[in-house]
Structure formats: structure tokens, C-alpha cells
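**Student:** what's the 3D shape of this:
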Amino acid sequence: MHRCVINLDEVELHSFPPEHAPSGAAAERFAPRIGMLGRPLGALKLGYNLIALAPGKRAFPFHSHRVNEEMFFVVAGQGEIRLGDDRHALRAGDVVACPAGGPETAHQILNTGDVELRYLAVSTQESPEVCMYPDSGKYAVMVDGEGGFRTVGRPEESLSYWEDE
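**Tutor:** Next up is the predicted model:
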């Protein structure tokens, strides 16, 4: 049975498990703690997460979604969002829309304050999903469900459709 109401004060936050945690230089920049809300509430078409960031940290690499739309609601603290070529200050109460698209919708949240930044991330949950990472020139393809799959690469490393056939 799912709960119909969860207060954000009750959400247990977790770091990435070791097999998915940032490593090397990325470990210094990225350190989100994430609390899952959607599934415990019984959500079927939207994902909800509470994200907490320590001062100076980012949640995820600068990226855009080709399929899913995201919305962020800042609950506490202050920071900055990179959105396309622009940067915008964030503070408690701010709402940001990140529709699916190309580099113009790429986004990344950073904690530029001196206290923890907390925000609610809400997104559609369409699969398959393709994400683009303008800073690194990478892409990711993810397919959920049984037999799910994830791959990360760069367009110039792509194999020919007919290779090894």
C-alpha cells in the first residue's frame, strides 16, 4: 500500500551507491543526496525526488533530455541553474521548467550558497530516453523495464549500422 502524503521532513536521503557514484575529479564536483518520493506515493507517470546539495556541489552534469520534461522547485537554500547559455540565481520558492529539447534546454543546478540547497525534482517518466551532455560531448540512451538498457557514448565513436553483420 502506498502512502498518499509524505512530508519532505520524512524523506530519507541517500548518496549514489558505489557502483553509480562519481569517481575521479567528478567526485569533487558532484555529490547529490536523493530521496525518492514518486514510487512511495504510488505515482505512475511522474517521478518525484528530493535532492540535497552541499555548498559548492552540483547534482548532475549539464544535460538536456530529448524525451522527458523536468520541473524543479527550490525548497531551501540558494544556488544557480545553468539553463542553455544562461545562468540564473535560485532561492527557496523558485520554480524552473526544463522542457525536452536540445542544447537550449540543457540544465544543471549548483549550490552557490553556504548552506545545503534542497529542491524537488519532478519529471515525466517516458522510456526510452536520450540525454545529451554539451560540456563533454556525450550522449546517454536509457530504456527502462525488463531487459532495460543504458549506454553512454560520443557520436564520433558510433559504429556503422552494418558493422560485423
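
**Student:** going forward, measure contacts and count neighbours with C-alpha atoms only.
**Tutor:** Fine.

**Student:** OK, contacts around the residue most central in space within the chain?
**Tutor:** Nearest residue to the geometric centre of the chain (Cα atoms, centre = their mean): residue 60, 5.6 Å. By Cα atoms under 8 Å, 6 or more residues apart in numbering, the contact list for residue 60 reads 30, 32, 108, 109.

**Student:** is the first one in contact with residue 55, as I believe?
**Tutor:** So the one you mean is residue 30. No: with contact defined as Cα atoms under 8 Å, residue 30 does not count as touching residue 55 (10.8 Å).

**Student:** another for comparison:
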Amino acid sequence: MPRTFKMDDIPFETKEAGLSAFSWQTSPHLGKIAGSKHLQFDIRSLEPGKFSFPYHFHRAAEELFQIISGEATLRTPEGFQKVGQGDLVFFEEGATGAHQLYNHGDTPCIYLDIRTTTGIDVCEYPDSGKIAILPSLEVFKSDAKVDYYLGEECVAEKWSAEMLKRKNCRAD
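**Tutor:** Reported below is the predicted structural model:
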């Protein structure tokens, strides 16, 4: 069933990040309210002088912003550009889709944030060397990467000698 959201009826809540540079208002998860299985979408309001989320990219999600009102400066791997009312900006998966907004204006920058979701996503933060597992938001330092087989050297000790001797048998 189609679902219409009227801007005047959407409640906003302030999201404080613990650092004063990062603060925004967001709608409740409109995608969940609408019953969406693969899209997440929210209306966000970025106040003057504030940054959106830290500079980041997704490994398993695409993202699309439509600026509803106001303006902001968009940071991408290509540099900085101003975006404003009516602009539509697409971010692909991977490092080439890295992005961050800063509201350089005098009024809130209100934008629609649409994201694909197919379960677990990995988000990378190039400035701070972090990796986050989403949606649980488990954050790790990326310099802690290890070899895939680290700690597996004694795998046979986890198995009983009897289990290791068994062979595939067929009943005749």
C-alpha cells in the first residue's frame, strides 16, 4: 500500500554525536514505518556550522541524497562542491562513493537520505582509520587487520583423533 509522508507531519529528533561538530536532526526511520524491505530513508536537517556523519563510504550499500531546502558543501574523493535545493547526489558502493556534508549556510540544510539495505554493511572512515559493521554499529580500527588463517595453526587439536581417522563410508 502506498504511504505518503507530509513534511509538516514528520517529527524530528536531534542526534548528538558526543562531538559538537557533529549534530543533526532526523526523522524516525521512514523506510521501516512504510514497511520497506530494501530501502532505508529518512529526512535529515543539518544545522548551520555542523557536519553530517564522519567522512565515510559503504561496502554494501548505495546512498542517494536529495536536497529539499538550504545548501551545504559536499566532500567526496574528487574534492568539495556546493549542493543546494533540488540537487540529487548518488554515492556508489566503495571508496569512490565516500562522502560528508557540512552546512556552510545560514539556514538548515534539509535533505532526503535514501540507502539500500540487504542486511549487513561495512562502513569505512578514511580520515580516522575505522571500520564499522552496520546496523549494529560495531566500530574497529582498520589497522588491526590480520591474516585470514591467524590463530588456526593448531586446528587439528580441536578435533579428536577418532574424528580425524574417520573416512566417508557408504552402507552397502
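
**Student:** follow-up on the earlier one: and the residue nearest to the centre of structure 1? What does it align with in structure 2?
**Tutor:** Using TM-score structural alignment, the partner of residue 60 of structure 1 in structure 2 is residue 53.

**Student:** now do its match against residue 4 of structure 2, distance only.
**Tutor:** 27 Å (Cα to Cα, to the nearest Å).

**Student:** separation between residue 24 of structure 2 and residue 162 of structure 2?
**Tutor:** Residue 24 of structure 2 is 60 Å from residue 162 of structure 2, by Cα to Cα.

**Student:** more neighbours: which of those two?
**Tutor:** Remark: of residue 24 of structure 2 and residue 162, residue 24 carries more neighbours, 23 against 7, as counted by other Cα atoms under 10 Å.

**Student:** what's the counterpart of the more buried one in structure 1?
**Tutor:** Looks like residue 24 of structure 2 aligns to residue 32 there (TM-score structural alignment).

**Student:** for that match, which non-adjacent residue is closest in space?
**Tutor:** Of all residues not flanking residue 32 of structure 1 in the chain, residue 59 sits nearest, at 4.8 Å (Cα to Cα, 6 or more residues apart in numbering).

**Student:** surely that neighbour and residue 117 touch.
**Tutor:** No: the criterion here is Cα under 8 Å, and residue 59 of structure 1 misses it with residue 117 at 10.3 Å.

**Student:** picking that back up, would JSON lines of the contacts of residue 60 of structure 1 with secondary structure be doable?
**Tutor:** Shown next, in JSON lines, are these (DSSP: H, G, I helix; E, B strand; the rest coil):
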{"residue": "30", "secondary structure": "strand"}
{"residue": "32", "secondary structure": "coil"}
{"residue": "108", "secondary structure": "strand"}
{"residue": "109", "secondary structure": "strand"}
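
**Student:** so which of those residues wins on neighbours?
**Tutor:** In the contacts of residue 60 of structure 1, the most neighbours by other Cα under 10 Å go to residue 109, 24 neighbours.

**Student:** test my guess that that one contacts residue 80.
**Tutor:** Yes: between residue 109 of structure 1 and residue 80 there is a contact at 5.8 Å, judged by Cα under 8 Å.

**Student:** aligned to residue 85 of structure 2, what sits in structure 1?
**Tutor:** Match for residue 85 of structure 2 (TM-score structural alignment): residue 92.

**Student:** OK, contacts around its match?
**Tutor:** 73, 74, 75, 76, 77, 78.

**Student:** just those: which are in strands?
**Tutor:** Among the contacts of residue 92 of structure 1, the ones falling in strands (DSSP state E) are 73, 74, 75, 76, 78.

**Student:** residues in contact with the closest residue to the first one other than its chain neighbours?
**Tutor:** Right, the one you point to is residue 73 of structure 1. Nearest in space to residue 73 of structure 1, with sequence neighbours left out and distances taken as Cα to Cα, 6+ apart, is residue 95 at 4.5 Å. By Cα under 8 Å, 6+ apart, the contact set of residue 95 of structure 1 is 71, 72, 73, 74.

**Student:** repeat for residue 40 of structure 1
**Tutor:** With Cα under 8 Å, 6+ apart, residue 40 of structure 1 has these contacts: 2, 3.

**Student:** check the one 5 residues further on too.
**Tutor:** The contact partners of residue 45 of structure 1, taken as Cα under 8 Å, 6+ apart, are 124, 125, 126.

**Student:** out of the residues you listed, who's the most crowded?
**Tutor:** Result: residue 125 is most packed of the contacts of residue 45 of structure 1 (other Cα under 10 Å), 17 neighbours.

**Student:** what's it aligned with over in structure 2?
**Tutor:** So residue 125 of structure 1 corresponds to residue 117, using TM-score structural alignment.
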